[in-house]
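Asks: got a sequence here, can you build the structure:
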Amino acid sequence: MSAVGWTAAVSLASWLWLLLCRGMFWRTDVGLPPRREPDGWPPVCVVVPARDEAAVLPRTLPTLLAQDYPGRAEVFLIDDGSSDGTGRLARELARRHGGLPLTVDSPGEPPAGWTGKLWAVRRGIALARARSPEYLLLTDADIAHAPDSLRQLVAAARTGGFDLVSQMARLRTRSGWERLLVPAFVYFFAQLYPFRLIARETARTAAAAGGCVLLRAAAAERARIPDAVRGAVIDDVALARAVKDGGGRIWLGLADRVDSLRPCPRLRDLWRMVSRSAYAQLRHSPVVLAGTVAGLALVYLVPPLAVCAGVVTGGAAAAAMGGLAWLVMAGTYLPMLRHYRQPPWLALLLPFTALLYLLMTVDSAVRHHRGRGAAWKGRTYARPGAVPDES
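Replies: Predicted structure coming up:
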């Protein structure tokens, strides 16, 4: 075979390994684990960090206040220096809708070494601990919950003995760019952190989805949450790692009735969302970046290129290997497209989608080295380790 054919063969072998040996990452039937209602419902405090969320809060906060939870529960919304009246609007929504008690507070600007979100979470947890909750629900301000969301999360945690139960909210897919990129984002996440491996106590894989994390208060204290992860840009993964390293049992799966309402209709909106943290995921390492780019090119770009090269040059082996790899790739993506109710033909565009994510990752590294990395809502965070550890 030609060099193109051998490269396509390696890509095909990579896809067969991913298909069979990567924790069945492609399956989307990972809903909440089996659960039963406990004899008594433990007290829960909901912590919502919010910065400039007035646009989505009227559609999300009422869903938290309206939770049908049989035990004691209350909501703490922590206004992280908003300039759009987020805190004032939250109080007005609570007066208008009623439901669970709401406390609105603000911790002020985060000190060096803290991200704004985690500084807000720290304040919320501190206020919540005065109520002695057994569980903390950490959820983002753009997340809408079904009325029984909290009830189901607590039942799953109690039944399974989990210290952390997290659901990846269903992200918005209304615009063309959202349909192209959002299901792939979740697919890539699951490939990196297979959900079935996360729940396995003997596996080191750990991750959570920051939009919806039910955390046992005792496990949070044992793992020093959020202080132990205070500078993490990808805070949900760091939080899950800290809990699992502390001996806690964790679970992550796909949500069906927990939705993110944050709109990202344009390519630049999604690009900014990914590029702000992609290089942090690679530990700000040029070597890891180079390996990631090479790996993405081999796995996602080689198959269609091999098909094209084989057709043009008459290399039947290259075309066949590339075509098989492309088919396996598309087949593993179909369940995620079905989960997001998208047309199956988008599976054939996954190489193009992967190319866009590759470019976003490279852009994230460029922004970091220009001093503009990890920027979000008016703040730019330093590289981890740039601030002395005060613990």
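Asks: CA atoms for contacts and neighbours, from now on please.
Replies: OK.
Asks: and the gap between residue 164 and residue 214?
Replies: Distance of residue 164 to residue 214, computed by Cα to Cα, to the nearest Å: 6 Å.
Asks: for the nearest residue to residue 86 once chain neighbours are set aside, which three-state class applies?
Replies: Distance criterion Cα to Cα, 6 or more residues apart in numbering; nearest residue to residue 86, sequence neighbours excluded, is residue 54 at 5.0 Å. Following DSSP: H, G, I helix; E, B strand; the rest coil, the label given to residue 54 is coil.
Asks: how many neighbours does residue 54 have?
Replies: 20 (other Cα atoms under 10 Å).
Asks: and what about the residue most central in space within the chain, helix, strand or coil?
Replies: Closest to where the C-alpha atoms of the chain average out (Cα atoms, centre = their mean) is residue 209, at 3.9 Å. Secondary structure state of residue 209, per three-state DSSP, is coil.
Asks: quick check: it touching residue 254?
Replies: No: assessed by Cα atoms under 8 Å, residue 209 is found out of contact with residue 254, at 9.4 Å.
Asks: what's the overlap in contacts for these two?
Replies: Counting by Cα atoms under 8 Å, 6 or more residues apart in numbering, the shared contacts of residue 209 and residue 254 are 167, 168, 169.
Asks: buried among these? Need that as a selection in PyMOL.
Replies: Entered in PyMOL, the line below selects the buried ones among these, by 16 or more other Cα atoms under 10 Å:
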select buried, resi 167+168+169
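Asks: as TSV, the shared contacts of residue 209 and residue 254 with secondary structure would be great.
Replies: TSV is the format used below for these (three-state DSSP):
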residue	secondary structure
167	strand
168	strand
169	strand
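Asks: for residue 353, give its distance to residue 169.
Replies: 21 Å.
Asks: doesn't residue 251 lie inside a helix?
Replies: No: counting by three-state DSSP, residue 251 is not found in a helix; it is strand.
Asks: need the contact list for it.
Replies: Residue 251 neighbours (Cα under 8 Å, 6+ apart): 162, 164, 165, 166, 195, 198, 199, 208.
Asks: out of those residues, which sit inside strands?
Replies: Judged by DSSP state E, strands contain the following of the contacts of residue 251: 164, 165, 166.
Asks: weed out the non-buried ones from those.
Replies: Neighbour-count burial (16+ other Cα under 10 Å) applied to the ones in strands among the contacts of residue 251 gives 164, 165, 166.
Asks: for comparison, sequence B:
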Amino acid sequence: MAVVGWIAVGAWLVLGLLRGRFWCTDQRLPPLAAVQRWPSVAIVVPARNEAGVVTATLPTLLSQRYPGRVRVVLVDDNSTDGTAHVSRRIGGTSLTVTTPATPPEGWSGKLWAVDHGIAEAGEVDYILLTDADIAHGPDSLTALVQAAEGGHDLVSQMAMLRTETLWERLVVPAFVYFFALLYPFRRVNRPTAATAAAAGGCMLVRREVLARAGGVAAIRGAVIDDVALARLVQSCGGRLWLGLAGSVRSLRACPRLADLWHMIARSAYPQLRYSPVLLAGTVLGLGVVFLAPPVTTVAGTLVGDLAVLVPGAVAWLVMAATFAPMLRYYGRPLPAALLLPATALLYMLMTLDSARRHWSGRGTVWKGRSYSIR
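Replies: Here you go, the predicted structure:
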């Protein structure tokens, strides 16, 4: 157990020092360029059964203080709750609401809706892809465009997620933390980056670059569509930027553990490319890096063995120190960082459940739609 503890210490030193400072929360919008001619923008919002939330989010898009030409297109993805009717009532003539046909074979419902919305938008310079549950500050679009005009082809912000219930406070900050661990923002933002990622709730993409890369059709079957879009843009020489949001927030409520479990499990195994080898490596890594420190700390304490206790405690404290900035960003008390191993255990179980769903032939289920895609 002492050896495992020291392995965990070494792993945390490597992660903390050599993983692109993933634990920092200072990646906000890059310097905003002075814009002489404001480019045209279409805001495309794919929405499926979102009648309960668009009443709060659509007005934030329709009231953007953007100096250039902007159009808002909501794509009703065959909703059954009256999303289109509610949206038309809110937006009036300022909003285009359209409904595509049923997705063809090989397309995810969301990406089919996005592709339809981009076609509906017509000839514009930029497309802002934002989810129906995302609320934007009044100057959000202006700042995104200024950031893009500074030399970026895809500017994405990780929206501030809701943390009102006990389960949300336990799981959500760790969700963003683990995302940053997988895709360190600083590495994504390097001019010669090899790492590609984006946050699907808020992505401003240069339309000409997207078209040159093959359009949304090139990633039509992607479950993790934001990362797929980032890789697509990067593949044709586009430059990416990814960071935390200031005035972009999600109103999506996931009050129960079951809600969060389903949200994460639907994409966890696809994130591992459906590979049993990567699944085994992930479970082993989570066990050694996140679970071994508290286990060895408690075991060393119970038997009075400092050789076991010390490395476990050191690894646990380093782990907590890397999580503290994210908790501060979300306004959570810093001692809660010591609970990260418990959350990591939940994520391990969610990942295993995601694999179980795939192996049982259930595929991916989201918003009442089931499909098996890459």
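Asks: residue in the second structure matching the residue nearest to the centre of the first structure?
Replies: The alignment partner of residue 209 of the first structure in the second structure, by TM-score structural alignment, is residue 199.
Asks: against residue 211 of the second structure, how distant is its match?
Replies: 20 Å.
Asks: same question, residue 75 of the second structure
Replies: 20 Å.
Asks: comparing these two, which residue is more hemmed in?
Replies: residue 75 (30 against 13).
Asks: the more buried one reaches residue 47, doesn't it?
Replies: Yes: counting by Cα under 8 Å, residue 75 of the second structure sits close enough to residue 47 to count as a contact (6.0 Å).
Asks: may I see the contacts of residue 251 of the first structure organised as TSV, with distance to residue 249 of the first structure added?
Replies: Output for the contacts of residue 251 of the first structure, formatted as TSV (distance: Cα to Cα, whole Å):
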residue	distance to residue 249 of the first structure
162	5
164	7
165	9
166	12
195	13
198	9
199	7
208	12
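Asks: between the residues you listed, which is nearest residue 343 of the first structure?
Replies: Set against residue 343 of the first structure, the nearest of these by Cα to Cα is residue 195 (24.1 Å).
Asks: the second structure: which residue goes with the closest one?
Replies: Using TM-score structural alignment, residue 195 of the first structure pairs with residue 185 in the second structure.
Asks: what does residue 276 of the first structure give?
Replies: Under the alignment (TM-score structural alignment), residue 276 of the first structure maps onto residue 266 of the second structure.
Asks: residue 6 of the second structure is in contact with residue 307, isn't it?
Replies: No: Residue 6 of the second structure is beyond contact range of residue 307, at 9.6 Å (criterion: Cα under 8 Å).
Asks: and these two? Which one has more around it.
Replies: Counting neighbours by other Cα under 10 Å for residue 6 of the second structure and for residue 307 shows that residue 6 has the greater number, 20 against 16.
Asks: how far away is the residue of the second structure positioned farthest from its centre from residue 296 of the second structure?
Replies: Using Cα atoms, centre = their mean, the residue of the second structure lying farthest from its centre is residue 304. It sits 42.9 Å away. According to Cα to Cα, residue 304 of the second structure stands 11 Å off from residue 296 of the second structure.
Asks: for the lengthiest helix in the first structure, buried residues please.
Replies: Using DSSP state H, we find that the single longest helix of the first structure is helix 316-339. Within helix 316-339 of the first structure, the residues scored as buried using 16+ other Cα under 10 Å are 316-327, 329-337.
Asks: now do stretch 45-53 of the second structure: everything it contacts.
Replies: 72-84, 86-87, 110, 113-114, 117, 129-133, 251-252, 367.
Asks: again with stretch 285-299 of the second structure
Replies: For stretch 285-299 of the second structure, the surrounding residues in contact (Cα under 8 Å, 6+ apart) are 1-2, 4-5, 7-8, 11-12, 308-316, 319, 340-342, 344-345, 348.
Asks: residue in the second structure matching residue 25 of the first structure?
Replies: In the second structure, residue 25 of the first structure lands on residue 22 (TM-score structural alignment).
Asks: now do the SS call for its match.
Replies: coil.
Asks: go on, residue 259 of the first structure?
Replies: Note that with three-state DSSP, the state of residue 259 of the first structure is strand.
Asks: these two touch, right, it and residue 141?
Replies: No: at 11.1 Å, residue 259 of the first structure does not count as touching residue 141 under the criterion of Cα under 8 Å.
Asks: between those two, who's got more neighbours?
Replies: Higher neighbour count among residue 259 of the first structure and residue 141: residue 141, with 28 against 21, using other Cα under 10 Å.
Asks: just checking, that one is part of a helix?
Replies: No: looking at residue 141 of the first structure with three-state DSSP, it is coil, so not inside a helix.
Asks: sec struct for residue 311 of the first structure, please.
Replies: Assignment for residue 311 of the first structure (three-state DSSP): helix.
Asks: now do the helices in the second structure.
Replies: Going by DSSP H, the second structure shows helices at 2-18, 51-62, 83-91, 109-121, 140-149, 166-182, 185-188, 207-212, 225-235, 257-271, 276-286, 292-303, 306-329, 340-359.
Asks: tell me which of these lies nearest to residue 372 of the second structure.
Replies: helix 340-359 (8.7 Å).
Asks: what range does the closest one cover in the first structure?
Replies: Using TM-score structural alignment, helix 340-359 of the second structure pairs with 350-369 in the first structure.
Asks: average gap between the matching stretch and the second structure?
Replies: Compared with the second structure after fitting, stretch 350-369 of the first structure deviates on average by 0.4 Å (mean Cα distance after the TM-score superposition for the first structure).
Asks: return the residue of the second structure aligned against residue 74 of the first structure.
Replies: Per TM-score structural alignment, residue 74 of the first structure is aligned with residue 71.
Asks: how close does the spatially closest residue to its match that is not a sequence neighbour get to residue 98 of the second structure?
Replies: Nearest residue to residue 71 of the second structure in three dimensions, chain neighbours excluded: residue 42, at 4.7 Å (Cα to Cα, 6+ apart). To residue 98 of the second structure, residue 42 of the second structure is 14 Å away according to Cα to Cα.
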